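In: Build me a structure from this.
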Amino acid sequence: MAVINARPGGARTGTAAAPPGKLPGLAMAVLGVALAWTAHRLVPAVPMLTAAVVLGIAAAHLPGVKARVRGVGRPGLTLAGKRLMRVGVVLLGLKLSIGDVLGVGWATVAMVLVVVTATFFGTLWLGRRLGLRGDQPLLIATGYSICGASAIGAVSEVSGSDEEDVATSVALVTLCGTLAIAVLPLLHHPLGLDDTQFGRWVGAGVHDVGQVVATAQTAGPTALGEAVLVKLMRVALLAPLVAAVAVSVSRRRAQARAAAAGDPTATVPAEHGKRPPLVPLFVLGFLAMVAVRSTGLVPGGVLDGAQHAQELLLAAALFGLGSAVHLPSLVRTGGRVAALGLCSWVVIAGVSYAGVLLTA
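Out: Here you go, the predicted structure:
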């Protein structure tokens, strides 16, 4: 509690200045979303979420702007990167129904499981071997294997990841996913894929939902439909992955507390308030939205409105995350991060290509 001192004239002043509020940072995020939306409208090939990340990074380094972003705007931008991301992930569940998953067949379901598993554990292993800092291997593995920046944000919520690790991972996954929009259509016919196979390959191998749509639509409506279905099956795996990470984090903390209890010199970070649930509330919300969508009772207008709201919320969150990127720090680990991104991209593209051919 701040100590209040009385002045002779009756006015009172605190011993410490009040921390800046969240409104300045939230206003910056709103402006960033508006600029990202405008960029997407002017250049439709640039997804709004990608533009939001880039604008956030730019804002954090522009002279005259970066001081506000890192100062008065930081609390609100952090709030956008965390809380708005949760709401966006919940609304993401309305894109998926149980019937959609069952309709593509068990062979495709098995293919998606293999792709996600191989990409996640392969990227995680290689990232640790390369000596990347903090939770970067976990976050990059999550983004590549599940659904890009949305998955990174969801996992970072339960892992307690450093904001800079989150921002770096989002920047890498967004960059590679954006490159896929230009590269994969060029490989459509040289790889001998028909439109259905190309759509499933894109859905299994490209990171963000918007990037999947932008890539698959180049091959027509059949490819686009298959790509979205396969991609949403990967999105469905977000819930069990986040739950597994939450359990792992809880166990590590329990082991650390036990070690501290047996060793007086050991230290364990203090935990404040209630212990977080093993399955975070926003993951339960995601599953609830999947169940709601599966009933078939939600009007199309509501689904369209929820999709627009989800895109806006995720754009605000990604602007907030992008504003936390510190390019000098990224450059110091840039070679290793780029190597991990390239290798992970090769793994997910190769495994998904083999899976599409085997399930054709």
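In: make it CA atoms for all contacts and neighbour counts henceforth
Out: OK.
In: next structured bit after the one helix or strand Ala309 maps to?
Out: For Ala309, the element it lies in under DSSP states H and E is helix 300-322. Under the assignment DSSP H and E, the closest C-terminal helix or strand after helix 300-322 is helix 327-332.
In: In that next one, which residues are buried?
Out: Under the neighbour-count criterion of 16 or more other Cα atoms under 10 Å, helix 327-332 has Leu330 buried.
In: What of stretch 119-136?
Out: Residues of stretch 119-136 classed as buried by neighbour count (16+ other Cα under 10 Å): 119-124, 126-128, 132, 135-136.
In: same deal with stretch 229-243?
Out: For stretch 229-243, a neighbour-count test (16+ other Cα under 10 Å) marks 229-239, 241-243 as buried.
In: and if you look at stretch 339-346?
Out: For stretch 339-346, the neighbour count (16+ other Cα under 10 Å) marks 340-341, 343-345 as buried.
In: all strands for this structure, in order.
Out: 4-6, 12-14 (DSSP state E).
In: one step back: does anything pack onto the helix holding Ala309? Which helices or strands?
Out: helix 23-42, helix 48-59, helix 74-79, helix 85-92, helix 163-187 (3 or more Cα pairs under 8 Å, 6 or more residues apart in numbering; DSSP states H and E).
In: that older thread, would JSON lines of the buried residues of stretch 119-136 with distance to Leu321 be doable?
Out: Below are the buried residues of stretch 119-136 laid out as JSON lines (distance: Cα to Cα, whole Å):
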{"residue": "Thr119", "distance to Leu321": "24"}
{"residue": "Phe120", "distance to Leu321": "22"}
{"residue": "Phe121", "distance to Leu321": "25"}
{"residue": "Gly122", "distance to Leu321": "25"}
{"residue": "Thr123", "distance to Leu321": "22"}
{"residue": "Leu124", "distance to Leu321": "22"}
{"residue": "Leu126", "distance to Leu321": "24"}
{"residue": "Gly127", "distance to Leu321": "21"}
{"residue": "Arg128", "distance to Leu321": "23"}
{"residue": "Leu132", "distance to Leu321": "19"}
{"residue": "Asp135", "distance to Leu321": "15"}
{"residue": "Gln136", "distance to Leu321": "14"}
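In: this one next, for a side-by-side:
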Amino acid sequence: MMFRPARTLPSRLALRAVEVLPGLALTVPIAIAATLIGSAVPVLGSALPAIVIGVPIAVIRRPGARFVPGVEYSGRFLLQIAVVLLGAQLSLDAILRVGAESLPIMLTTLAVCLLGTAVIGRALRVAPRLRTLIGVGTGICGASAIAAVSPVIGAVGAEVSYAVSTIFVFNILAVVLFPLLGHALGLDPHTFGLLAGTAVNDTSSVVATASVFGASALGFAVVAKLVRTLMIIPISVGLSVIESRRAADGRRMTLRGAIGLVPWFLIGFLVVALLGSLGGIPAAPRDAMVHASGFLIAVAMAGIGLSTDAAALRSAGWRPLLLGAILWILVTVTALAVIALTGFGR
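Out: Presented below is the predicted three-dimensional model:
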């Protein structure tokens, strides 16, 4: 009897494939279209176009029961696989080169952002899960952080859609305003790269912002952004512990229980990052993993868009957008203040 699960695995996988294929037949084409849009207009990336395509479909006519398993599979499991593959972007050498200079700025801006999320979000009466998504999206790395945290806190499609859309608004503003701000303040490319990597959210928007300022700022901006991505791990683990304690009605958390709470995809993210840092992933597979991660995030965002509850999205109102604006300004001002106080770039 103990070997029965192994013997039945092929049939169970086949049944699961049949179950999810109809939904994937919706999400994958949307992701392909979103990826083409992102390639043509790099500042857009692929995550937001996938949601922008998926949400109107859900508003007009939400997918029926036949499509729900595949849509949910896209928005959950494939999203977690995408987070694992994100680890391939990290380099230990790059982290060591920029860590000493950038870490104080990153930790300060993250602390200010999370504190602002708690205080201002509560004052604006933004729903807890939505304000958490907006906070980590602003403080860490946009859609990737939202993708990592959403399954940890049990966020629903409408909340994820609103959070990603809110973050995107300020990514676009950053591409336009940050280069003007950098030139007005007389920042050198090295310093501007740190500012862009710290205060702009999604990687595609960091690249676009630094490129507009000058090609020499691009490399440092990307490295700073990838180091910032590491904050996904402690934040997600912390949130998983908080969520478990809340669900357990405040019962004491044991070490064994805390270890068991670490999401498998975050462990995978760390393992892939370590392998990449130690040279265990050749260049071609690493590039393939990075591209696959971006595409799977687009598939996940398509699934999330298709599962959006329009009524719930409308009920969120203008308050989350205002929260995103305030947090974005706080992060930018804090980054500039720490740069000035530490004399970075001089």
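In: circling back: now the strands of the first structure in CSV, with mean neighbour count and distance to Leu92 of the first structure?
Out: Converted to CSV, the strands of the first structure look like this (neighbours: other Cα atoms under 10 Å; distance: least, Cα to Cα, whole Å):
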stretch, mean neighbour count, distance to Leu92 of the first structure
strand 4-6, 11, 47
strand 12-14, 12, 44
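In: ok so, going back, what does the helix holding Ala309 of the first structure correspond to over in the second structure?
Out: On the second structure, the counterpart of helix 300-322 of the first structure by TM-score structural alignment is residues 283-305.
In: what do you get for stretch 89-103 of the first structure?
Out: Alignment of stretch 89-103 of the first structure against the second structure: residues 83-97, by TM-score structural alignment.
In: Give me the buried positions along the matching stretch.
Out: By 16+ other Cα under 10 Å, the buried positions in stretch 83-97 of the second structure come out as 83-92, 94-95.
In: Next, format those residues as a markdown table and append distance to Val71 of the second structure.
Out: Formatted as a markdown table, those follow (distance: Cα to Cα, whole Å):
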| residue | distance to Val71 of the second structure |
| --- | --- |
| Val83 | 18 |
| Val84 | 20 |
| Leu85 | 20 |
| Leu86 | 22 |
| Gly87 | 25 |
| Ala88 | 26 |
| Gln89 | 27 |
| Leu90 | 30 |
| Ser91 | 33 |
| Leu92 | 36 |
| Ala94 | 37 |
| Ile95 | 36 |
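In: that older thread, and the contacts of the match of stretch 89-103 of the first structure?
Out: With contacts defined as Cα atoms under 8 Å, 6 or more residues apart in numbering, stretch 83-97 of the second structure is touched by 144, 147-148, 223, 226-227, 265-274, 276-278, 281, 286, 289-290, 292-293.
In: What of stretch 69-79 of the second structure?
Out: Under the contact criterion Cα under 8 Å, 6+ apart, stretch 69-79 of the second structure has outside partners 19-24, 26-27, 147-148, 151, 296-297, 299-304, 306-307.
In: How about stretch 164-171 of the second structure?
Out: Under Cα under 8 Å, 6+ apart, the answer for stretch 164-171 of the second structure is 48, 134, 137-138, 142-143, 146, 200-202, 205, 320-321, 324-325, 328.
In: Next: stretch 118-132 of the first structure.
Out: By Cα under 8 Å, 6+ apart, the surrounding residues in contact with stretch 118-132 of the first structure are 136-138, 140-142, 144-145, 333, 336-337, 340, 343-344, 347-348, 351.
In: corresponding residues in the second structure for that stretch?
Out: Using TM-score structural alignment, stretch 118-132 of the first structure pairs with 112-126 in the second structure.
In: what about the matching stretch, distance to the chain center?
Out: 19 Å (Cα atoms, centre = their mean, to the nearest Å).
In: same thing with stretch 116-130 of the second structure?
Out: Distance, centroid of stretch 116-130 of the second structure to centroid of chain: 19 Å (Cα atoms, centre = their mean).
In: what's the span of stretch 194-206 of the second structure from first residue to last?
Out: 10 Å (Cα to Cα, to the nearest Å).
In: these two touch, right, Gly199 of the first structure and Thr218?
Out: No. Taking contacts as Cα atoms under 8 Å, Gly199 of the first structure lies outside contact range of Thr218: 9.8 Å.
In: Those two: who's more crowded?
Out: Between Gly199 of the first structure and Thr218, counted using other Cα atoms under 10 Å, the more crowded position is Gly199 (33 against 17).
In: what's the counterpart of the more buried one in the second structure?
Out: Under the alignment (TM-score structural alignment), Gly199 of the first structure pairs with Gly193 in the second structure.
In: how about the nearest residue to its match, chain neighbours excluded?
Out: Ala221 (3.9 Å; Cα to Cα, 6 or more residues apart in numbering).
In: what about the aligned residue in the first structure for the one you found, neighbour count?
Out: Superposed on the first structure with TM-score structural alignment, Ala221 of the second structure falls opposite Ala227. Neighbour count of Ala227 of the first structure, defined by other Cα under 10 Å: 29.
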